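Undergrad: only the shape, not the letters, is given here:
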């Protein structure tokens, strides 16, 4: 994705804005640019991509291309339009924030499930950034022009985020996340009985070649694809057909825990995007199906919560550590499984 620079077009007019930018992987097989973009831009139709090509809005290596151009390794593919991306037209909104901690340099918020962190395609309002820009003036932009945002979590993941209030805090905190010195622990309920009490999952994560809404782990033969990712997990509670685990991130890739846990055969409970919203373990009895459906109703999202967050304060150098309780929806689901595993499963 782009940082939204304004691009000078071929006539010398500064009236094109970069909406998307992708660099083709080293292992990219020749692929039509319209299909290449279909695999990478969420919620877009082929008609829209074809119209963009017809209007001269698709560029490869800074040159206008037609929709049948074959993308090659290392190509820089851009989609340019005459209007800024809607996600950069930020409208402050009076949305309450659950602030765990605040000082002059930063704040830590507990994001509820269902709230998108920053505006993007299909979500231009109601986001955490819409709320932040209402409650705080002059938040510093990160490298992607997102005010205050140091890191992010998925829409349906709840939990802790640190927000920078000054340029210095943004630089310092961003460096900690980049250097992997920050500490992040998540609580996840996953399908199946995780065999080892603890372990480490390591594997490059990148966009799924066939399902553009998912990411996936690439095997050793495809090392040039995706980005290095490491997740450490520890079993907290075994509940028969599901397991409660603690996951600590060494890297911060999109959907990292969701992708890594599925990779080892333990998809997150009720994770619709990765197939966890159906029965993956258990019996065929209708009563069991009804029980699982009831669990899905009390927890209508993936069972993932960013419970703890630790970092060095950008001004004082003091070690800061925060924790927020598991939210009610996950706790209600866990109580159901505890009761079920105690009375039904041997």
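TA: Nice, thanks for sending it over. None of the values given here were measured: they were computed from a predicted structure.
Undergrad: make it CA atoms for all contacts and neighbour counts henceforth
TA: OK.
Undergrad: give me the residues contacting the helix or strand harbouring residue 206.
TA: Assessed by DSSP states H and E, residue 206 sits inside strand 205-207. With contacts defined as Cα atoms under 8 Å, 6 or more residues apart in numbering, strand 205-207 is touched by 40, 213-218, 225-229, 253, 256, 259.
Undergrad: which of those residues fall in strands?
TA: 215-217 (DSSP state E).
Undergrad: got another, please set it beside the one above:
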């Protein structure tokens, strides 16, 4: 287990640096923190290296005094996949965790993702006009040959809009309106435009090409915004990441 004290960068934003991995801190307050999780880092279940572990060590070392010092643990208020980068909300005490959990249960939290998908996906581009994906999905994860999943399928909704195109790819913004496992990735696959770099739902041929010819070795999915109400606040706050991850941006810009 890695228990070394993380370093802190703070120009212009606070960044936790642990084991060579940089975790930007988007915002923090008493008992909570919003991190911009890098691709490939687990949120939990990887002691000493996962997001919750790294943040807890930094908090207890006094690197993030606004969060508090005497916290029993750090818990994620929600989850994103290991291979997905982006915004994650963390809580440092049971009361704060429950406060956020109630909002997620009431579907009062809004999450937006940036997805780089295969092909020329055309659709609405304005924030006031979104297109729907409504395929029903099983609660459990599925695979490339049957992305809807086997067994009981439940209603499922994702809305999306187009932001940019390159020769072979499209950048879209997605908002999942329900919470099925791998929802955006499965809906993109069902639409015929799988997420770039998706080892579970994409093709092995495209994965090999991206790695060999484009040096692209990540999932093209990034959680870029989260809107939620903070403790003691009457209105919601929107937290955003620092922008499109470099690997995704570079692939989009060089694919001409």
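TA: Sure thing, it's come through. Since we're looking at a predicted model, the values are computed, not measured.
Undergrad: in the second structure, what stretch matches the strand holding residue 206 of the first structure?
TA: Using TM-score structural alignment, the residues of the second structure aligned to strand 205-207 of the first structure are 138-140.
Undergrad: what's the spacing between that stretch and its chain's center?
TA: Relative to its chain's centre, stretch 138-140 of the second structure lies at 19 Å (Cα atoms, centre = their mean, to the nearest Å).
Undergrad: buried residues of it, list them for me.
TA: For stretch 138-140 of the second structure, the buried set under the neighbour-count rule, 16 or more other Cα atoms under 10 Å, comprises 138-139.
Undergrad: spatially central, which residue of the second structure would that be?
TA: Geometric centre of the second structure, nearest residue: residue 223, 3.3 Å, by Cα atoms, centre = their mean.
Undergrad: and the gap between residue 201 of the second structure and residue 192 of the second structure?
TA: From residue 201 of the second structure across to residue 192 of the second structure, the span is 11 Å (Cα to Cα, to the nearest Å).
Undergrad: the two: which is more packed in?
TA: residue 201 (22 against 13; other Cα atoms under 10 Å).
Undergrad: now the alignment partner in the second structure of residue 252 of the first structure. Nearest residue, chain neighbours left out?
TA: Structural alignment (TM-score structural alignment) places residue 252 of the first structure against residue 179 in the second structure. Using Cα to Cα, 6 or more residues apart in numbering and skipping residues adjacent in sequence, the residue nearest residue 179 of the second structure is residue 156, 7.7 Å away.
Undergrad: burial check on the counterpart of that neighbour in the first structure, number of neighbours?
TA: Applying TM-score structural alignment, one finds that residue 156 of the second structure aligns to residue 229 in the first structure. Using other Cα under 10 Å, residue 229 of the first structure is surrounded by 21 other residues.
Undergrad: check residue 157 of the second structure too.
TA: 20.
Undergrad: pretty sure it is touching residue 133, no?
TA: Yes. At 5.7 Å, residue 157 of the second structure counts as touching residue 133 under the criterion of Cα atoms under 8 Å.
Undergrad: hmm, back to that, could I get the ones in strands among the contacts of strand 205-207 of the first structure as CSV with neighbour count and distance to residue 324 of the first structure?
TA: Below are those laid out as CSV (neighbours: other Cα atoms under 10 Å; distance: Cα to Cα, whole Å):
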residue, neighbour count, distance to residue 324 of the first structure
215, 23, 28
216, 22, 29
217, 24, 30
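Undergrad: take the residues you listed and write them to JSON lines, including distance to residue 182 of the first structure.
TA: Formatted as JSON lines, these follow (distance: Cα to Cα, whole Å):
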{"residue": "215", "distance to residue 182 of the first structure": "24"}
{"residue": "216", "distance to residue 182 of the first structure": "24"}
{"residue": "217", "distance to residue 182 of the first structure": "23"}
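Undergrad: circling back to that earlier point, looking at this, the residue nearest to the centre of the second structure is in a strand?
TA: Yes. Assessed by DSSP: H, G, I helix; E, B strand; the rest coil, residue 223 of the second structure belongs to a strand.
Undergrad: show me what it aligns to in the first structure.
TA: In the first structure, residue 223 of the second structure lands on residue 306 (TM-score structural alignment).
Undergrad: specify the local secondary structure of the residue nearest to residue 3 of the second structure when sequence neighbours are not counted.
TA: Leaving out its chain neighbours, the residue that sits closest to residue 3 of the second structure by Cα to Cα, 6+ apart is residue 48, at 6.0 Å. Secondary structure for residue 48 of the second structure, judged by three-state DSSP, is coil.
Undergrad: same question for residue 333 of the first structure.
TA: helix.
Undergrad: aligned to it, what sits in the second structure?
TA: For residue 333 of the first structure, the aligned residue in the second structure is residue 251 (criterion: TM-score structural alignment).
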